[in-house]
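Asker: From the sequence below, what's the structure:
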Amino acid sequence: MTPVSPLSGAGLGLRRALLPELLAMDAGSLDFLECAPDNWIGVGGAQGEALAQLAERIPLSCHGLSLSLGGPAPLDLGLLHGTRRFLEQHRVRLYSEHLSYCSDEGQLYDLLPLPFTEEAVRHVARRIRQAQDVLERRIAVENVSYYAAPYQALAEIDFLRAVLEEADCDLLLDLNNLFVNAINHGYDAVAWLDAVPAERVVCLHVAGHYDEAPDLKIDTHGTRVKDDVWALLTRAYGRFGPVPTLLERDFNFPPLGELLAEVGQIRSRQQEVRHG
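Answerer: So this is what the prediction gives:
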C-alpha cells in the first residue's frame, strides 16, 4: 500500500453551505477538513475552485458515502477509480467509508446496518481488501448508527473487531454513533470503547444528536455535541492519545465562529492529553 501522511489536530466537515466562511477564515483555525468525495468528483466552476483553494491551504481527509462496502452488488469500480483520482489530485491524507451498505440494484440513500455474523465478516472484509487494492492505500471504516438491528450472532464490538482483523484495515471511530447505539440498544458505551483495538484507530468523529426519549437518540449531526459525547471523547483520548478528531455538522449551521468554538473544545482536550 502507498504510505499516507497522518492527520493531526482537530477538523471540521466541509459542507457547501460553509464554503464562503471557510475561504475567509483565519489561517490555523482548523487542522484539517473532511469532505465526501462522492459529492465533489467532477464538480467544477466556482465550487470546484473553492474546494481546490481550501485543499491547498488545509490538509484534507475524505469520508465516502456511496461505496456500499457491505452490500450484495459488486463494488462500483468506476466510483473507486474516480475516488482514487480525487484523492491523488487533492493529496488526501485519509480516506474512510461506512461499515454498512447503501445500494443493491440502485442507491438506497441511507446507510443500512449489516447482520453481525461470521459470513458478513468475511463478505465485507473481502470487499474492503478489494477497495484497498484499487485505491492502493489503507482505508478506515466507520462504526455506523443503526435503529433496527439485523440478525446478531455476534455482539457489535466483536463484529467490528473481526472485520478490522480480517480486512487488515483501520478504524474511524464515531463517538456520537457509539453513544447513540449504546442508548438505543442497551449496552455500555465505555466497555465498548475499552474493547476497541487501539492500534486500528486513526481518526475520531464527534457530532450532535437529538434526544427523542431517554432510551431513544437520533443521530442527526444537526446540533451541538452533547456532554455525554464529550465525556466519551475524553475517555477515548485516555486510551488512544490525541487522535485527530473531526466535528461533523450537516445542517442547522450556526455562524462559523460557533463551530470553531466546538473545534476549540476538541483542541483543548487534545492539549490536556499532550501535557497531562
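Asker: all contacts plus neighbour counts: C-alpha atoms, from now on.
Answerer: Will do.
Asker: Near the closest residue to residue 182 other than its chain neighbours, how many other residues are there?
Answerer: In space, and not counting its chain neighbours, residue 182 is closest to residue 189: 5.4 Å by CA to CA, 6 or more residues apart in numbering. Number of residues near residue 189 (other CA atoms under 10 Å) recorded here: 17.
Asker: please give me the structure for this one as well, since I'd like to look at both together:
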Amino acid sequence: MQSFRVLTPRDVDFMEVAPENWIGVGGRFGEQFRDYTRQFPFYAHGLSLSIGSPSPLDTGLIERIRHFLDQHAVRAYSEHLSYCSDEGHLYDLLPIPFTEEAVHYVAARVREVQDRLGRRIALENVSYYLTAGQDLTELEFINAVLTEADCDLLLDVNNIYVNSINHRYDPMAFLRGLPGERTAYYHIAGHYDEADDLKVDTHGADVIAPVWDLLLEAYLLYGVKPTLLERDFNIPPVPELLAELNQVKQIQHQALSLGAKDCRPQRVNG
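Answerer: Model prediction:
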C-alpha cells in the first residue's frame, strides 16, 4: 500500500483487492487499508472461491467474504470461472471442463454463493493453457454458465487475446459472442510472450496495441464501464503507471466520441 500513498481520487476511479489478502488483517495495516476503502470505491476480485472445484463450497470463506464486502462497502465482487482446490488449495487457476454437466454444476454453485452473499457476483473469463474436456467451445461454456447462474461477467480483455493466440481463434469474434450486457466491469493487462503461438497471462508487462484495440471494441459493443489496469509485478514508478492508466481513460473518451454508451456509475464518496 505504501507505493500508492501519492494517489488521490482524482488519479484513479476505483481500486480492486483480493479479499483473501485482507480478511482478518488488523492493527496498523488494517487501519491503513480501511483509510483507503473510505477514500476510494473498491471492487473485490477473489482468488479462493474455487467455483468449479469437485470439493464442496467453503461456506465459512463465503461468510467471511460477505462480512468483508459489507464492512468496506465494496461495489462489486468477482471471481474466476475456474477452480483452485480439491481437498486443499492448489494455488493455481485450473480450467473447468467445457461440458454440459459442468455448466449445471458450476451454475448451481454460483447461485448458492449469490444467495449466501445476498448479492450478484461476476465471473471472469480466464486464461487457460489446456482443456480438461471439451464438448462445448469456450464461448458456449461461458455463455451457458452465465445464463443458467444468472450472474454477471467480469470481461478480461487480455485473457481473450491470450486465449485467441494459444487456442487459435478470432478474438474480435469471441468478444462479439459474449453476453456483454452482463458485463459488470473490465480487466486489462499485459502478458508474456513465451513464443509466437504461446502467450502467458502474467500481469507483469505493458498492455500491447491489439489488446487496446479489443478494449475499444468492447466499449463500443457493451458500453464504457469501470476498467481495471492489472499489474502484479514489474510495477513501474507511479507516474509511468498513471500514464498507462490514462491510456484507458483516453480510449474511454474515444469510445464515447464514437457513440458508445457511458455505463460508469456516478462517483459516490464512501
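Asker: Give me the aligned partner of the residue nearest to residue 182 of the first structure over in the second structure.
Answerer: Taking TM-score structural alignment for the superposition, residue 189 of the first structure sits opposite residue 171 in the second structure.
Asker: against the second structure, where does stretch 35-47 of the first structure fall?
Answerer: The aligned range for stretch 35-47 of the first structure is 17-29, by TM-score structural alignment.
Asker: And the corresponding residue of the first structure for residue 44 of the second structure, how far from residue 247 of the first structure?
Answerer: Aligning on TM-score structural alignment places residue 44 of the second structure opposite residue 62 in the first structure. Distance of residue 62 of the first structure to residue 247 of the first structure, given as CA to CA, to the nearest Å: 14 Å.
Asker: doesn't residue 164 make contact with the match of residue 189 of the first structure?
Answerer: Yes: counting by CA atoms under 8 Å, residue 171 of the second structure does reach residue 164; the two are 5.5 Å apart.
Asker: what's the longest helix in the second structure?
Answerer: helix 238-257 (DSSP state H).
Asker: What residues in the first structure pair up with that helix?
Answerer: With TM-score structural alignment as the criterion, helix 238-257 of the second structure aligns to 256-275.
Asker: just stretch 202-209 of the second structure next, same as before
Answerer: Against the first structure, stretch 202-209 of the second structure falls on residues 220-227 (TM-score structural alignment).
Asker: residues of that stretch that come out buried?
Answerer: Neighbour-count burial for stretch 220-227 of the first structure flags 220, 221, 222, 223, 224, 225 (criterion: 16 or more other CA atoms under 10 Å).
Asker: Then stretch 252-270 of the first structure?
Answerer: 259, 260, 262, 263, 264, 266, 267, 270.
Asker: which element is residue 79 of the second structure on?
Answerer: Using DSSP states H and E, the element containing residue 79 of the second structure is strand 77-80.
Asker: buried residues in that strand?
Answerer: 77, 78, 79, 80.
Asker: Next one: the last one from residue 122 of the second structure, what distance?
Answerer: If I follow you right, that is residue 80 of the second structure. For residue 80 of the second structure relative to residue 122 of the second structure (CA to CA), the value is 8 Å.
Asker: With the first one instead?
Answerer: As judged by CA to CA, residue 77 of the second structure and residue 122 of the second structure stand 6 Å apart.
Asker: Trace residue 7 of the second structure over to the first structure, please.
Answerer: By TM-score structural alignment, residue 7 of the second structure lines up with residue 25.
Asker: Residue 117 of the second structure too?
Answerer: Checking TM-score structural alignment: residue 117 of the second structure goes with residue 135.
Asker: check contacts around that match.
Answerer: 80, 81, 83, 84 (CA atoms under 8 Å, 6 or more residues apart in numbering).
Asker: I'd like those residues as TSV, with neighbour count and secondary structure appended.
Answerer: Below are these laid out as TSV (neighbours: other CA atoms under 10 Å; DSSP: H, G, I helix; E, B strand; the rest coil):
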residue	neighbour count	secondary structure
80	18	helix
81	14	helix
83	23	helix
84	18	helix
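Asker: Just the closest of those residues to residue 209 of the first structure, please.
Answerer: residue 83 (29.2 Å; CA to CA).
Asker: What sits closest to that closest one if chain neighbours are left out?
Answerer: residue 37 (6.5 Å).
Asker: And the strands in the first structure?
Answerer: 10-13, 32-35, 60-63, 94-98, 101-103, 107-112, 140-142, 170-174, 201-206, 210-213, 216-218, 245-247 (DSSP state E).
Asker: mean shift of the fifth one relative to the second structure?
Answerer: So the one you mean is strand 101-103 of the first structure. Compared with the second structure after fitting, strand 101-103 of the first structure has a mean deviation of 0.3 Å; criterion: mean CA distance after the TM-score superposition for the first structure.
Asker: What residues in the second structure pair up with that strand?
Answerer: The aligned range for strand 101-103 of the first structure is 83-85, by TM-score structural alignment.
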